[in-house]
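Visitor: sequence first, then the predicted structure, then my questions.
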Amino acid sequence: MIKLIVSDMDGTLLNDEKSIDSEIYNILPRLKEKGIRFVVASGRQYPSLKKHFHEHINDVVVIAENGAFVVDDGKELVVEPMAKHEVAHCLENIFMLKDVEPLLCAKYCSYTRSPELLDYLSSPLFHYEMRLAEDLFQVKDDIFKVSMISHGGKSAENCYERLRPKLDNSLNLVISGDACLDTGLRDVTKGTAVAALQKMWNITPQETVVFGDQYNDVEMLKQAYYSYAMEGASSGVKKFARFQAGSNNKGGVVKAIRELTGL
């Protein structure tokens, strides 16, 4: 019996235009009636995810910042910020690379030096809460992850190869989009957040469904028997999933949920 459904956002529940499959709103109350919990798990910040679900947010548990911040109906369940020296270490090494822009991700906003990146992420495309910071090293907020956005034509894979050898082993580095990578604590992932919820709710992996498409979804795919990689996921991600869902542009997540639950 399925008791928990977890879905990534970008490339999964969102189409390539960054719009959510509105059919999810129709099935959320029905999942709740059947005793099935729905969780959205993303590298995005909490405010962005909250805006996507607006009046349905009480029907959703939010795993934000790749598992470092988990919120259920306004209650903070998981809060795992990086140490100040770890944030500084990430920034120092990111600044050594060309054509990338770092982004500091806190609980309720993100910080950037770039007005262009601020405008881009705060647009309706992403709904981010953004703040400009002239010196990212001086930001006092607790930081959950340090992202880097490539804007010089370099692929995320290329940036990964250049940055990974420079980071301490205590830090994780994952590809979260075509031009985006996230650094964070090695032992804090979407997978650890899903595991924490499973333990809290007494739900087994055999009762869990997970949908994802990127490398930051791999750990949570491992937490579910019903692990689905999206049609557009890379082959490197698909090998960690038992099943394949349809295209994120054709409602692949909702279709699979309906088939699994009979809704």
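Guide: Done, it's in.
Visitor: contacts and neighbour counts: CA atoms only from here.
Guide: Fine.
Visitor: what about the helices in the chain?
Guide: 23-33, 46-53, 84-94, 115-122, 156-163, 190-201, 218-221, 235-238, 252-261 (DSSP state H).
Visitor: gap between residue 107 and residue 187?
Guide: Between residue 107 and residue 187 the computed distance is 18 Å (Cα to Cα, to the nearest Å).
Visitor: which of the two has more neighbours?
Guide: Here residue 107 and residue 187 are compared on neighbour count by other Cα atoms under 10 Å; more neighbours surround residue 107, at 19 against 14.
Visitor: contact partners for that one?
Guide: Residue 107 makes contact with 45, 46, 69, 142, 143, 144, according to Cα atoms under 8 Å, 6 or more residues apart in numbering.
Visitor: hmm, try it at 10 Å
Guide: 45-47, 64-65, 68-70, 79, 81, 141-144 (Cα atoms under 10 Å, 6 or more residues apart in numbering).
Visitor: below is structure B, check it against A:
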Amino acid sequence: MLEIKNYIGLDGVAPIRFIASDVDGTLVDDAKLIDSEVHHAVNVACESNIRVAIASGRAWHEMDDIFHALPDVRYFICTNGAFVMDKVENKELFHTTFDKSLALGLVRRLLTYGVFVEAYVKAEIFGQYPTVNLSVEDMNKAYFRPNIRPFILQTRTMVDNVLAHLEALPEGPEKIQIFFGYDTAKRDAILRDLRDSFQGHTVDGDGRARFYDVLESSEGNLEFVLPHTTKGTAVAALAKHWGYTSDEVMTIGDSENDISMLRFAQYSVAMGNALHSIKSVARYETVDNNHHGVAEAILSAVAHNAQVDIF
């Protein structure tokens, strides 16, 4: 097992009381597995009285593998901060959704691009294949990359008409997502048509309310999320609830949807596999997700706390 030492050169003066880690590209390797070093590091942190939370774009229903691998983790920030759960008490701590009519309009427009479209609704994800002359098997290969394909097929509720499903619900979804597979031309068209220069803002250049941001992930997908509800706002809310300042928080991530929480925390850590734009936001960097980078970051936090002698 990895020893407890400051692998990433943490040099702050405040103790680290709360760690929030992304999942895909961070906590898990490319095969979507949590290795023994990561399991060990999380256990060491918990035993050292550091609160550990998961902060993911995944829905609550997609966390079963994390529940099994890391049973001591209690807090889960799901759907990019729109749904936060206390696993021990099976209690919903925070939940926010899109305006239903606006969400339906966005889904309707996304369906015209010929991509796989899905909507996150609390624990469930409803997905719709595009109308193309392909078998289901060929569509799976076209839209879902091999490393995530089994996971997607296990965790989605495939429907013939995602609009009809959403229309029947009492409120809007927390997140809308598309998978384009390897068709980067479709990705570029969607970004050109539906992304603007006001990412993260609640109003556009004319002062009009905005209702989504578009985030690129690393698995051939784009996420449409609420601009005022992010992993960063959820991490900040949990820290405030526990009486911690941003100087006492570590966040670890690799993708665009991690930027908000990396900007919030004093001890922000980018994975070695992250894009340069992500690394430029973080104060520290660890190795990649296939070489237990998140374990080295977490053990660095434990070593740092021993140096400042606070627990």
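Guide: Great, that's in hand. Bear in mind that the values here come from a model prediction, so they are computed numbers and not experimental data.
Visitor: follow-up on the earlier one: okay, the helices of the first structure in TSV with mean neighbour count and distance to residue 178 of the first structure next?
Guide: Below are the helices of the first structure laid out as TSV (neighbours: other Cα atoms under 10 Å; distance: least, Cα to Cα, whole Å):
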stretch	mean neighbour count	distance to residue 178 of the first structure
helix 23-33	15	25
helix 46-53	19	19
helix 84-94	18	17
helix 115-122	15	15
helix 156-163	16	6
helix 190-201	19	19
helix 218-221	25	16
helix 235-238	16	14
helix 252-261	17	20
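Visitor: which of those sits closest to residue 208 of the first structure?
Guide: For residue 208 of the first structure, the closest of those is helix 190-201, at 8.5 Å, according to Cα to Cα.
Visitor: Provide the aligned range in the second structure for that closest one.
Guide: Mapped onto the second structure with TM-score structural alignment as the criterion, helix 190-201 of the first structure occupies residues 231-242.
Visitor: what does residue 257 of the second structure correspond to in the first structure?
Guide: Match for residue 257 of the second structure (TM-score structural alignment): residue 216.
Visitor: and its match, how many neighbours?
Guide: 27.
Visitor: do the same with residue 81 of the first structure
Guide: Residue 81 of the first structure has 22 nearby residues by other Cα under 10 Å.
Visitor: distance of the aligned residue in the second structure for it from residue 171 of the second structure?
Guide: Residue 81 of the first structure maps onto residue 97 in the second structure, with residues paired by TM-score structural alignment. From residue 97 of the second structure over to residue 171 of the second structure the distance is 7 Å, taken as Cα to Cα.
Visitor: common neighbours of the two, please.
Guide: With Cα under 10 Å, 6+ apart as the test, residue 97 of the second structure and residue 171 both reach 103, 121.
Visitor: need the contact list for the corresponding residue of the first structure for residue 48 of the second structure.
Guide: By TM-score structural alignment, residue 48 of the second structure lines up with residue 34 in the first structure. Taking Cα under 10 Å, 6+ apart, we find residue 34 of the first structure in contact with 2, 3, 261, 263.
Visitor: the second one - how many residues pack around it?
Guide: The burial metric for residue 3 of the first structure, expressed as a neighbour count using other Cα under 10 Å, is 22.
Visitor: surely it meets residue 210?
Guide: No: Residue 3 of the first structure is beyond contact range of residue 210, at 11.5 Å (criterion: Cα atoms under 10 Å).
Visitor: identify the residues contacting the most centrally placed residue in the first structure.
Guide: By Cα atoms, centre = their mean, the mean C-alpha position of the first structure lies nearest to residue 42, the distance being 1.8 Å. Taking Cα under 10 Å, 6+ apart as the criterion, residue 42 of the first structure is in contact with 6-10, 49, 62-67, 176, 190, 212, 216-217.
Visitor: and the gap between the residue lying closest to residue 95 of the second structure once chain neighbours are set aside and residue 239 of the second structure?
Guide: Distances taken as Cα to Cα, 6 or more residues apart in numbering place residue 83 nearest to residue 95 of the second structure, at 4.5 Å, with adjacent residues excluded. Residue 83 of the second structure is 16 Å from residue 239 of the second structure, where distance means Cα to Cα.
Visitor: for residue 248 of the second structure, same thing?
Guide: 9 Å.
Visitor: give me the common contacts of those two.
Guide: Common neighbours of residue 248 of the second structure and residue 239 (Cα under 10 Å, 6+ apart) are 17, 18, 19.
Visitor: can you put the contacts of residue 34 of the first structure in a markdown table and add distance to residue 153 of the first structure?
Guide: Formatted as a markdown table, the contacts of residue 34 of the first structure follow (distance: Cα to Cα, whole Å):
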| residue | distance to residue 153 of the first structure |
| --- | --- |
| 2 | 42 |
| 3 | 42 |
| 261 | 42 |
| 263 | 43 |
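Visitor: of those residues, which stay in contact in the second structure?
Guide: Retained in the second structure: 3, 261, 263, out of the contacts of residue 34 of the first structure (criterion both residues aligned by TM-score structural alignment, their matches' Cα atoms under 10 Å).
Visitor: what does the second one correspond to in the second structure?
Guide: It stands for residue 261 of the first structure. Using TM-score structural alignment, residue 261 of the first structure lines up with residue 302 in the second structure.
Visitor: where exactly do the strands run in the stretch 1-150 of the first structure?
Guide: Secondary structure of the stretch 1-150 of the first structure by DSSP state E, counting those that start in this stretch: the strands cover 4-7, 37-41, 61-64, 69-72, 75-79, 100-105, 110-112, 130-132, 145-150.
Visitor: these: which one's closest to residue 54 of the first structure?
Guide: That would be strand 61-64 among the strands of the stretch 1-150 of the first structure, by Cα to Cα, at 12.3 Å.
Visitor: for that closest one, what is the distance to the chain centroid?
Guide: The chain centroid and the centroid of strand 61-64 of the first structure are separated by 9 Å, computed with Cα atoms, centre = their mean, to the nearest Å.
Visitor: residue range in the second structure corresponding to that strand, please.
Guide: The aligned range for strand 61-64 of the first structure is 75-78, by TM-score structural alignment.
Visitor: from residue 19 of the second structure, how far off is whichever residue in the second structure pairs up with residue 238 of the first structure?
Guide: For residue 238 of the first structure, the aligned position in the second structure is occupied by residue 279, per TM-score structural alignment. Counting by Cα to Cα, the gap from residue 279 of the second structure to residue 19 of the second structure is 18 Å.
Visitor: what sits against residue 261 of the second structure?
Guide: Residue 261 of the second structure touches 20-22, 55, 230-236, 246, 249-253, 268, 282, counting by Cα under 10 Å, 6+ apart.
Visitor: 7 Å instead, please
Guide: 231, 232, 235, 251 (Cα atoms under 7 Å, 6 or more residues apart in numbering).
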